[in-house]
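1. Predicted structure and sequence below. I'll ask about it afterward.
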Amino acid sequence: MEDTVNEKLLRGVRRAEEVDDEERRLKDRIWTEAKKMWVVAGPAIFTRFSSFGVGVISQAFIGHIGSTELAAYALVSTVLLRFANGILLGMASALETLCGQSCGAKQYDMLGVYLQRSWLILFMCSIVLTPVFIFTTPILIALGQDQAIAEVAGTISLWLIPVIFSFILSFTCQMFLQAQSKNIIIAYLAAFTLVIHVFLSWLLTVKYEFGLSGAMVSTILAFWIPNIGQLVYIFGGWCSETWKGFSMLAFKDLWPIIKLSLSSGVMLCLELWYNTVLVLLTGNLENAEVAIDALSICLNINGWEMMISLGFLAAASVRISNELGRGSSRAAKFSIVNIVLTSFAIGFVLFIFFLFFRGRLAYIFTDSTEVAAAVDYLSPLLACSILLNSIQPVLSGVAVGAGWQSTVAYVNITCYYLIGIPIGVVLGYVLQFQVKGVWVGMLLGTLTQTIVLMTITWKTDWEKQVQVAKQRINRWSIQSEQQAKDEQNAINLENSTY
């Protein structure tokens, strides 16, 4: 009898020890995953805040030059520059998929080849976009813009052409380094650039009074200085495993990467243009000036918060692509849960914060009580947008990491443009809910997209995704190895003839 009691006690002790060990292992896994996530997310968030700040600083100094210059810069930066930025950033995100999965599979030599291929694709895309910036003035006049603003906007657009080409190196080098979790150097460069930009903007526009030309020179340098630093870091031996020098392989097998890049570009552009449609719809409502002022304040706050979400998007893309390339579906799923919960927790805190402060935050941007009241009225929608932004970009990052860009592009078209915008038009115009109705419709589109992406992520066979990633990596790496052998044989044959 005593033996039976002792056996039961021993079994109970063993079960308790097993539970303790399992909890300890789970805590270790969470801690390890959190460190891997923040290695990417932390610098990515800071870098995006800094990049966003470059535009704010430029606009602030140009605003002191003149109201026409400010209006022209705001028009070019929010429409044309954002348009080009969205296309190039979207197409560059194909590199996140390829580099992340190759890094996870330890096919390190392929990262440099993918980087060079992406440079070629984005360079060709930038050439196609350049005429829009050359002919900005006639385009804006044809669209009914004020001629004085359109002429200054045309001058600013010419200055911004070097900025467009800076995006080629900026986006691709960032994604190349992020895939290896080496993006802390990007954060240091971003911080250095921000300080230099403030100093140069003051020196050239205030001290020496070069006006618009001075402000634009400082802006161009602010975009190119980090690129020079990143290239020095990559070429200087700090990426010796992944950068083996320039290769002719970059010119071969481009079509599959072009298709993935186009899918990525469409996916991201559809998201970035969604908020632009919100502003355009608001401009046609009653008391449009107050509505646009209030909405611009809300979108400005939302834009700053979005930098956090985009940092988690980068982390999700890197972590999922790394684990799929490594062949671990279990680790990929664990990463998704960890990143989504972390981002949602931060979003929920900000959700409560903006619900509490409401219209009082508007006085940071305006002295108008009417605009502040409108911001107070829109604050619940702003808070809901922030909450959704804490989940949706992470799921988009999962899609990029897994290579689902084309699928998400279709989801975006349906949810944003066939559900969100039509509902917003009906609520805002037909039912006369004005800007609040338009925003509610847009939020419903984002909510629908989030639910669809969550469903796709939940129901995905991640073991199958591991196999898909392996096939993608093996296909291109095998081709590249064979091409490299052929090149070497040709060189050997040539040498033997002399």
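-> Received, thanks.

2. Every contact and neighbour count from this point should use C-alpha atoms.
-> Fine.

3. Tell me which other helices or strands the helix ranked longest in the chain touches.
-> Counting residues, the longest helix found in the chain (DSSP state H) is helix 2-63. With contacts defined as 3 or more Cα pairs under 8 Å, 6 or more residues apart in numbering; DSSP states H and E, the packing partners of helix 2-63 are helix 67-75, helix 184-201, helix 212-233, helix 288-326, helix 329-357.

4. Structure two is appended below for comparative analysis:
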Amino acid sequence: MDNSKSNPVAVNVVNGHSKSDEASVTESTVESPVFCCGCLRRIRGWIPVHYKEEIGQILKLAGPVVISQLMIFLISFVSTVFCGHLGKTELAGVALAIAVINVTGLSIGSGLASACDTLISQTFGSGNMNRVGMILQRGVLILLLACFPCWALLINTEPILLAVKQSPEVARLSQLYVMIFMPALPIMLCFFLQGIIWPTVLVGVVGNILNALINYIFLYVLDLGVAGSAAANSISQYSLAVFLYCYIVWQGLHKATWEGWSADCLQEWGQFITLAIPSMLMLCLEWWTYEIGGFLAGLISEVELGAQSVVYQLAVITYMFPLGFSVAASVRVGNALGAGNTEQAKLSGKVASICAFIVSCFVSTFVLVTKDGVMGGVVRGAGKQKIGALCNLVGYYFIGFPIGVSLMFPNKMGIIGLWIGLFTCVLIQSLFLVVLLCKLDWKKASQEALVRAGVQLPERKEEQFGLEMRGNIPAVPYILNPMVPFILNPMVPHILNATVPYILNHTVPHILNPTVPFILNPTVPYILNLKVHIF
């Protein structure tokens, strides 16, 4: 009798071992997850302990940032989707309006605000919490002032679009959308300054639900068209700010760093602007390239413009993943440099880049070449925005953009040619930034961070008390005449020797802390001890 027929379990011989079909199916079902878990355990075993800890910290920051940025972006995206049902002309008008707002408003504000990525992260890492609030106040004032030139450009949206050969009807609709959205610009710019993550996620969810509801009412119930969509977007931006403010006050998140408005916020604007301008250029030079692509697509046809808008929106959604790691890298590197821990700063930069690369492999090929976004976060955390801005200028406007435009028009490849050029640019940039960060002097970056955080004096060469004080030889004692009063410069903090009592106001001896800058009163003559170490 045939055993295969008499026995319900047929026997197979594999590699000399007899197993039943049912048994093999059962074993494979049981062993597969066990095998996968074993592989994961082996992989975790290969990762050093300090890398594991840093991966956890990076993911804790990057995950919520991705979600929060996605929530903010979806407000404009949802408005575009609603307008797409009105017609292709309305869709093109809204797409160009959002591009104009991004180029002349959001990119500038976001770039200026990214100076806080460096200053606040480094100051927070140093433990100087009061200074964090001062930096925030300066940022708010500078961004509010930046709104005026942005408004001047937004008011002239229609003439600008007509000058670049856009359709008159599309230009008119874009002007209408921009004019209604303009009051929301200050709120959006100041929104970039906040750094709390999970509250932004929760507020973003509520704001998007409200935005979709208002868009539906204004467009389909009240039939307000493009004007209704712009009003819905503006109202949603204000709702985000109001909800977030209420949450901060309710939870008391501001108490550690905010002591109220102070006149001190009007000082040290030079340090902020020195970082803000390169930060703005670093972001804008990249951002404007993609927005200009929309204008170029509009020169071909409204269909190409609509296609470019959709592709760009999808690319932005995909880019949220490296953006999250970019913010995480900027925060971790800045905190480490502010604390004077150069090894931790290097580790944070490496881990953020590795995590972004791994995630990119699972997300899309497009994100794979946007590793420069993560490296850009490390550059901001290290305070090297000038190099990043120069890299973006050369990469996009001397390499990527010429290639893309050449393929777009002479070769008649449309927006496909444009994206090929941008792809080439980003790939080259990624390689350059990796080399840059491998060669970076982290000790020098840490010293610069401590100066920005206000816990270390900058090296300076100047004449004081008739003696030359050189920053590279800080331990040289200077013999001062104990009988001659000196009036010191009030703008230069002096760290005095902690072991020498100083007679201030002629009568009271003070032992000063060597780590705290002591600013002397310019109107009071001080008689100093015979031997003074001035660092």
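-> Happy to help now that I have it. Just so you know, these numbers come straight off a predicted model, no measurement behind them.

5. ok so, going back, please work out the angle formed by the directions of the longest helix of structure 1 and helix 184-201.
-> Here the directions of helix 2-63 of structure 1 and helix 184-201 differ by 20 degrees (axes from the mean of the first three to the mean of the last three Cα atoms, to 10 degrees).

6. And for the aligned partner of residue 126 of structure 1 in structure 2, the neighbour number?
-> Using TM-score structural alignment, the partner of residue 126 of structure 1 in structure 2 is residue 147. Look at residue 147 of structure 2: counted by other Cα atoms under 10 Å, it has 19 neighbours.

7. Can you show me the helices along the stretch 151-300 of structure 2?
-> 157-163, 168-181, 185-191, 198-216, 225-251, 269-300 (DSSP state H, counting those that start in this stretch).

8. what's the closest of those to residue 14 of structure 2?
-> Residue 14 of structure 2 lies closest to helix 198-216 among those, at 54.2 Å (Cα to Cα).

9. list the buried ones in that closest one?
-> 199-208, 210-212, 214-216 (16 or more other Cα atoms under 10 Å).

10. Summarise which helices and strands it is packed against.
-> Checking 3+ Cα pairs under 8 Å, 6+ apart, helix 198-216 of structure 2 ends up next to helix 49-84, helix 225-251.

11. how close does residue 350 of structure 1 get to residue 388 of structure 1?
-> Note on residue 350 of structure 1: its distance to residue 388 of structure 1, by Cα to Cα, to the nearest Å, is 11 Å.

12. Apologies, that question was intended for residue 354 of structure 1.
-> 14 Å.

13. go on, residue 34 of structure 1?
-> Using Cα to Cα, residue 34 of structure 1 is found at 22 Å from residue 388 of structure 1.

14. okay, the two: which has more neighbours?
-> Neighbour count, other Cα under 10 Å: between residue 34 of structure 1 and residue 388, residue 388 has more, with 20 against 16.

15. Let me see the contact set for the more buried one.
-> For residue 388 of structure 1, the contacting residues are 347, 446, 447, 450, by Cα atoms under 8 Å, 6 or more residues apart in numbering.

16. How about residue 373 of structure 2?
-> 322, 323, 326.

17. For it, pull up the helix or strand it's in.
-> Assigning secondary structure by DSSP states H and E places residue 373 of structure 2 in helix 371-381.

18. And the next helix or strand past that helix?
-> Next element after helix 371-381 of structure 2 (DSSP H and E): helix 385-394.

19. Whichever helix or strand comes after that next one packs against which elements?
-> Next helix or strand after helix 385-394 of structure 2 toward the C-terminus (DSSP H and E): helix 401-408. The elements that helix 401-408 of structure 2 packs onto, with contact taken as 3+ Cα pairs under 8 Å, 6+ apart, are helix 415-438.

20. Could you tell me where the helix or strand that the helix it packs on is followed by falls in structure 1?
-> Elements were assigned by DSSP H and E; along the chain past helix 415-438 of structure 2, the next helix or strand is helix 442-452. Matched against structure 1 by TM-score structural alignment, helix 442-452 of structure 2 falls on residues 462-472.

21. how about the matching stretch: buried residues?
-> For stretch 462-472 of structure 1, by 16+ other Cα under 10 Å, it's 462, 465, 466, 468, 469, 470, 472.
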